[in-house]
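> A predicted structure for the sequence below; I have some questions about it.
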Amino acid sequence: MDKLKKVLSGQDGNDDLNVLQAANEASTLGWGTRVKAFLACFVAGVLCSVLGTCLLWVPRKGLTLFAVFYSLGNIASLLSTMFLTGPLKQLKRMCDKTRALATGIMITCLVLTFCAAFWWKNKGLALLFCILHYALLYMTVML
């Protein structure tokens, strides 16, 4: 914690250590805490995705609710993996040569899901983009 305070106050003489690395070092969690946080975040993500899928069939507002909850569920699932590996390591893995394309397309599909739901009002496109960003989430994180 002292190292983080030094870096943030500008008193640290080591210029190689940036603020993100210092924050990552200062916020280390025990393995048990990481697993519990992962499970909580992942379960919340799955519940949001399932709730979003159920809300798809609600008249008038169903598409919007689906896009919001399903996308929040996928974001929570993605964030849950950061508890196991750490945020910086996970972001580096996602931007690795073999995963960068999948990461870019996944984020694009996530944005297009909101566009299809809010602006275009097209259920078919929203569903297609959700399926795509869920598949790409798997490719980005698991492979």
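Nice, thanks for sending it over.
> going forward, measure contacts between C-alpha atoms and count neighbours the same way
Noted.
> Helices of this protein, residue ranges please.
2-9, 19-26, 31-55, 62-85, 87-94, 100-118, 123-141 (DSSP state H).
> Check it against this one:
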Amino acid sequence: MDSLRKVLNGQDEDEESHMLGGGNVTGGDSLCPSLSWQTRLTGFFACCGIGILLSIVGTILIFFGNTKGFAILYSIGTCTAIASTLFLRGPMAQLKSMFKETRIIATIVMIVMIILTLCAGLWWKIGILCLLFCILQFLAFAWYSISYIPFARDGVKKCCTSCLS
């Protein structure tokens, strides 16, 4: 569990001992430093679950021709799933992590696709375009998410190149 905390806090062992005096890891940038680790995990899973649920309900709406509801719920679901990490790392640490060199492109593409999904669903009212942007939003979110797993991007790249060969 300690190694999971270190990874989620973005700290190595020496950094953690120096910053926190070897005590409980609650994140140096925590929004609510008094929350226990169990409460943080509960908040993370609850928020992430709500985000996934909103995205699923939004996806169901597209089959009924409701592009507005789809665009809004799917995009809010994605944002809620991303916001769930604030329970684990804190807002500033998460923002810094999102805009690190390894994730900046995925982060920017994801944000642009969220905006384009909303534009296509709310103003342009073009369902197929809304769906296309949503798919690209999902792919950008997936690419962003796997960047937190060591060597996962390399594995996906190798798998894709072997499938294309």
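That came through fine. None of the values given here were measured: they were computed from a predicted structure.
> How alike are these chains, TM-score-wise?
Remark: TM-score between the superposed chains equals 0.77 [TM-score structural alignment, normalised by the length of the first structure]; 119 aligned residues with a CA RMSD of 1.7 Å.
> quick one on the thing from earlier: TSV for the helices of the first structure, including mean neighbour count?
Converted to TSV, the helices of the first structure look like this (neighbours: other CA atoms under 10 Å):
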stretch	mean neighbour count
helix 2-9	14
helix 19-26	14
helix 31-55	18
helix 62-85	22
helix 87-94	16
helix 100-118	19
helix 123-141	19
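> Relative to residue 95 of the first structure, how far out is residue 139 of the first structure?
Between residue 139 of the first structure and residue 95 of the first structure the distance is 12 Å, computed by CA to CA, to the nearest Å.
> what sits up against the helix or strand that residue 155 of the second structure is a member of?
Under the criterion of DSSP states H and E, residue 155 of the second structure resides in helix 152-164. With CA atoms under 8 Å, 6 or more residues apart in numbering as the test, helix 152-164 of the second structure has contacts from 143, 146-147.
> which one of the residues you listed is nearest residue 48 of the second structure?
The closest of the contacts of helix 152-164 of the second structure to residue 48 of the second structure turns out to be residue 146 (CA to CA; 15.6 Å).
> What does that closest one correspond to in the first structure?
Matched to the first structure by TM-score structural alignment, residue 146 of the second structure sits across from residue 142.
> Count the neighbours of that match for me.
If you count neighbours by other CA atoms under 10 Å, residue 142 of the first structure ends up with 9.
> distance of it from residue 88 of the first structure?
Relative to residue 88 of the first structure, residue 142 of the first structure is positioned 16 Å away (CA to CA).
> What's the match for residue 74 of the second structure in the first structure?
Residue 74 of the second structure maps onto residue 70 in the first structure, by TM-score structural alignment.
> hang on, isn't its match packed against residue 47?
No - the criterion here is CA atoms under 8 Å, and residue 70 of the first structure misses it with residue 47 at 9.1 Å.
> residues contacting residue 71 of the second structure?
58, 117-118, 120-122, 130, 134.
> Equivalent analysis for residue 86 of the first structure, please.
residue 24.
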